[in-house]
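**Student:** need a structure here:
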Amino acid sequence: MLAKRIIACLDIKAGRVVKGTGFLGLRDAGNPIELAQSYNKQSADELVFLDIAASLENRGTTIELATKLARELFIPFTIGGGISSLDHIADLVTAGADKISVNSSALKNPDLITEGAKHFGSQCMVIAIDAKKTGNHWEVFSHGG
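**Tutor:** I've put the predicted structure just below:
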């Protein structure tokens, strides 16, 4: 039997963790560093931080958040949101991220995933897909929706 793993995913907007349904009705859920510390103490296996507004706002995930998380956590973490270049991936990995999650850029520039895997290893690259059922089929969305 495969081992069960607890991987918490925290959506970030304007530097805060937010909770909603389908990215609607977002409400503040707390400070990402404090919540990361709490999950760490509760023995989560891994954490994922996704800046859900980064692509919409045409900016990347902050290096500052990755640096702070790396200082506080003793479990692997994935970070994503607005990742659009190999340099940005390198900056986040250098700051301490274990994995990089790419969403919109994976559709626009699939070579970014290949290049990221070549430079940092395939274990480092995660593709996040936003999909929604429309009628009888599923549709992929990017840039927040």
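**Student:** For the rest of this, base every contact and every neighbour count on C-alpha atoms.
**Tutor:** OK.
**Student:** Show me the strands in this protein, by range?
**Tutor:** 7-13, 16-21, 24-30, 46-51, 77-80, 99-102, 125-127, 130-134, 137-141 (DSSP state E).
**Student:** Any chance of those in JSON lines with mean neighbour count as columns?
**Tutor:** Putting those into JSON lines (neighbours: other C-alpha atoms under 10 Å) gives the following:
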{"stretch": "strand 7-13", "mean neighbour count": "19"}
{"stretch": "strand 16-21", "mean neighbour count": "16"}
{"stretch": "strand 24-30", "mean neighbour count": "12"}
{"stretch": "strand 46-51", "mean neighbour count": "22"}
{"stretch": "strand 77-80", "mean neighbour count": "26"}
{"stretch": "strand 99-102", "mean neighbour count": "24"}
{"stretch": "strand 125-127", "mean neighbour count": "18"}
{"stretch": "strand 130-134", "mean neighbour count": "11"}
{"stretch": "strand 137-141", "mean neighbour count": "11"}
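**Student:** and this one, so I can compare the two:
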Amino acid sequence: MADQPAMPETRVDHVGIAVESIADAEGLLFALGCEKIHEEVGEYGEFTWATYALGDASRLELIAPREGSKSFLTDFLERNGPGPHHVTLEVADLEATVDALEARGISVVDRAEFDDWDEAFVAPGNPTGTLFQLMEYHNGYAEKREAGHRLFVGGESL
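**Tutor:** Take a look at the predicted model:
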């Protein structure tokens, strides 16, 4: 293992939960003490996602399909119903993280670059059965959203 690249700083950013309706599901999060800090439509208009803070270091995300859309999310809900969808790990350096994982034989798929973040995924076919989203925030991500730096665990990105 000494010849493998080091894993960059990484932390759990949030757990994403697939639901049919954010409005119908968020009542439970409020009852648990969560505060809704953000909601927006996804980059391709297929879903809406909302972020909920539980204290300073815990984030949950509800993700619901937009009416009339057909996407990975509608497929997921048809197969599984509402429930845990993904765990997002914030990484300090996405490229170095991907290199470190692939050096360990872990396949990383569906890489995408956006104005405010880059992402890639470890598919759920891994031994944990969990879809991991790897996310590197760029400068400007928080500034373009009303919740600002509250979107980051501890108030700052890695």
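**Student:** so what number do they get for TM-score?
**Tutor:** In this superposition the chains share a TM-score of 0.27, using TM-score structural alignment, normalised by the length of structure 1; 65 aligned residues with a C-alpha RMSD of 4.7 Å.
**Student:** Serialize the strands of structure 1 to TSV and add fields for distance to L86 of structure 1.
**Tutor:** TSV is the format used below for the strands of structure 1 (distance: least, C-alpha to C-alpha, whole Å):
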stretch	distance to L86 of structure 1
strand 7-13	22
strand 16-21	26
strand 24-30	30
strand 46-51	18
strand 77-80	13
strand 99-102	11
strand 125-127	11
strand 130-134	22
strand 137-141	22
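**Student:** Could you pull out the strands in structure 2 for me?
**Tutor:** Remark: strands assigned in structure 2 by DSSP E are 10-18, 35-41, 47-54, 58-65, 83-91, 109-113, 117-122, 132-137.
**Student:** Make TSV out of these and add distance to T97 of structure 2.
**Tutor:** Compiled in TSV, these are given as follows (distance: least, C-alpha to C-alpha, whole Å):
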stretch	distance to T97 of structure 2
strand 10-18	9
strand 35-41	27
strand 47-54	24
strand 58-65	22
strand 83-91	7
strand 109-113	12
strand 117-122	10
strand 132-137	8
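**Student:** I'd assumed E35 was in contact with Y52 of structure 2.
**Tutor:** Yes. Counting by C-alpha atoms under 8 Å, E35 is a contact partner of Y52 of structure 2 at 5.3 Å.
**Student:** hey, what's in contact with both of those two?
**Tutor:** Common contact partners of Y52 of structure 2 and E35 (C-alpha atoms under 8 Å, 6 or more residues apart in numbering): L29.
**Student:** the more surrounded of those two?
**Tutor:** Taking neighbours as other C-alpha atoms under 10 Å, Y52 of structure 2 and E35 compare with Y52 leading, 23 against 17.
**Student:** Tell me, how many residues neighbour the residue nearest to that one when sequence neighbours are not counted?
**Tutor:** Of all residues not flanking Y52 of structure 2 in the chain, K36 sits nearest, at 4.3 Å (C-alpha to C-alpha, 6 or more residues apart in numbering). Using other C-alpha under 10 Å, K36 of structure 2 has 18 other residues around it.
**Student:** Identify the residues contacting K36 of structure 2.
**Tutor:** F30, A50, T51, Y52, A53.
**Student:** can we see that at 10 Å?
**Tutor:** By C-alpha atoms under 10 Å, 6 or more residues apart in numbering, the residues touching K36 of structure 2 are E26, L29, F30, A50, T51, Y52, A53, L54, R59, L60, E61, A147.
**Student:** Tell me if I'm right that the third one and L60 touch.
**Tutor:** Okay, so that is F30 of structure 2. No. Using C-alpha atoms under 10 Å, F30 of structure 2 is not in contact with L60, being 11.3 Å away.
**Student:** between these two, which one's more packed in?
**Tutor:** More crowded of F30 of structure 2 and L60, by other C-alpha under 10 Å: L60, with 21 against 14.
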